[in-house]
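Chemist: Sequence first, then the predicted structure:
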Amino acid sequence: MSYKSIAVNLAIDAPPAAMVSLGVELAENFGAHLIGLAAADVPPLVATGDGMVYEGEIMQIQ
């Protein structure tokens, strides 16, 4: 059985170089495609008298 796609987790809070390097090496060795995946939560928008702001900004202001 051979793998044609390899996905690497590109964490938004860590440097990606080591993970990408390993992913490239594996993809080359197996003749596979490399897919990078990164995900993060997006804070919800809150309506205020000044317009729409992110919830975190409200907390900082208070």
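Modeler: That came through fine.
Chemist: CA atoms for contacts and neighbours, from now on please.
Modeler: Will do.
Chemist: helices or strands next to the helix or strand harbouring Val53 in the packing?
Modeler: Assessed by DSSP states H and E, Val53 sits inside strand 51-54. Applying 3 or more Cα pairs under 8 Å, 6 or more residues apart in numbering; DSSP states H and E, one finds that strand 51-54 makes contact with strand 45-48.
Chemist: In addition, the following structure is provided for comparison:
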Amino acid sequence: MNTTPYNVPEAFDAGADSYDELVGANPGYHEHLRLSARRMELPGGGRGLRLLDIGCGTGAQA
């Protein structure tokens, strides 16, 4: 696969089907995301805030 800037969408499309499987293979992935969110110290843990999630896979990182 060519990785020129013109082929970036193609590269993401190629990995989309295996994304959840690869992320699921990392047992600490979601815990690491929760830890990162706690470190941001959002008021009320972020409850009531809005977030626009565009093209972020399953949204786990959002």
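Modeler: That came through fine. Since the structure is predicted, the reported quantities are computational estimates derived from the model, not experimental observations.
Chemist: Just give the TM-score of the two.
Modeler: Put the two chains on top of each other and the TM-score (TM-score structural alignment, normalised by the length of structure 1) is 0.29; 27 aligned residues with a Cα RMSD of 3.0 Å.
Chemist: Could you check the strand holding Val53 of structure 1 and say which residues are buried?
Modeler: By neighbour count with 16 or more other Cα atoms under 10 Å, strand 51-54 of structure 1 contains no buried residues.
Chemist: buried residues in the longest helix anywhere in structure 2?
Modeler: Taking DSSP state H as the criterion, structure 2 has its longest helix at helix 29-39. By 16+ other Cα under 10 Å, helix 29-39 of structure 2 has no buried positions at all.
Chemist: Show me what that helix packs onto, helices and strands only.
Modeler: Against helix 29-39 of structure 2 (3+ Cα pairs under 8 Å, 6+ apart) you get no helix or strand.
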